[in-house]
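Peer 1: pasting the structure only:
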């Protein structure tokens, strides 16, 4: 059961990254280093975190503007 839960979490995380990538692209924002955090897979019951990593000041401001 735990393996099934972990697989569903990983699938959901991949879908979320794809969705985020698509929505940010529509806004003209690219985060080149986004993806799944490999360390979060090492937990006893893996449920990955989405890593957004670094972005430029310009990109950070554009993300903030989208939020407004």
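Peer 2: Perfect, thanks for sending it. It should be emphasised that the depicted structure is a prediction, and the values quoted were computed from it without experimental measurement.
Peer 1: alpha carbons only for contacts and neighbour counts from here, please
Peer 2: Noted.
Peer 1: how about the most centrally placed residue in the chain, what does it touch?
Peer 2: With distances taken as C-alpha atoms, centre = their mean, residue 50 lies nearest the centre of the chain, 3.4 Å away. Each residue near residue 50 by C-alpha atoms under 8 Å, 6 or more residues apart in numbering is listed here: 13, 17, 34-37.
Peer 1: so which of these belong to strands?
Peer 2: When DSSP state E defines the strands, the subset of the contacts of residue 50 inside them is 35-36.
Peer 1: just the buried members of the contacts of residue 50?
Peer 2: 13, 17, 34-37 (16 or more other C-alpha atoms under 10 Å).
Peer 1: second structure for comparison follows:
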């Protein structure tokens, strides 16, 4: 991997981290925490990473609150 490819890979990872942080902040704004929210390790490990945001697992009550928040947002559109 050359310097340009390394910079591009770093930018992709930085972008994925920013997306994760945006989602975490938006969820916190409606009182929801996804405890396993993070970046998917294997998607970062390739020579040309294609980072994925891992939503992880949550308790049933959190899933219901998330569904309710999405329904409310859908009604506002």
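Peer 2: That came through, no problem. Everything quoted here is computed from the prediction, not taken from an experiment.
Peer 1: still on that earlier bit, and of the contacts of residue 50 of structure 1, the nearest to residue 56 of structure 1?
Peer 2: The shortest approach to residue 56 of structure 1 among those belongs to residue 34, at 13.3 Å (C-alpha to C-alpha).
Peer 1: in structure 1, which spans are strands?
Peer 2: Going by DSSP E, structure 1 shows strands at 35-36, 50-51.
Peer 1: any chance of a markdown table for those, columns distance to residue 42 of structure 1?
Peer 2: Converted to a markdown table, the strands of structure 1 look like this (distance: least, C-alpha to C-alpha, whole Å):
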| stretch | distance to residue 42 of structure 1 |
| --- | --- |
| strand 35-36 | 12 |
| strand 50-51 | 14 |
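Peer 1: tell me which of these sits nearest to residue 61 of structure 1.
Peer 2: Between the strands of structure 1, strand 50-51 lies closest to residue 61 of structure 1; by C-alpha to C-alpha that is 18.5 Å.
Peer 1: whereabouts in structure 2 does the closest one align?
Peer 2: The alignment of strand 50-51 of structure 1 onto structure 2 (TM-score structural alignment) spans residues 53-54.
Peer 1: for stretch 24-33 of structure 1, same thing?
Peer 2: By TM-score structural alignment, stretch 24-33 of structure 1 lines up with residues 27-36 in structure 2.
Peer 1: hmm, who's touching that stretch?
Peer 2: Identification of contacts with stretch 27-36 of structure 2 by C-alpha under 8 Å, 6+ apart yields 24, 54-58, 62, 65-66, 69.
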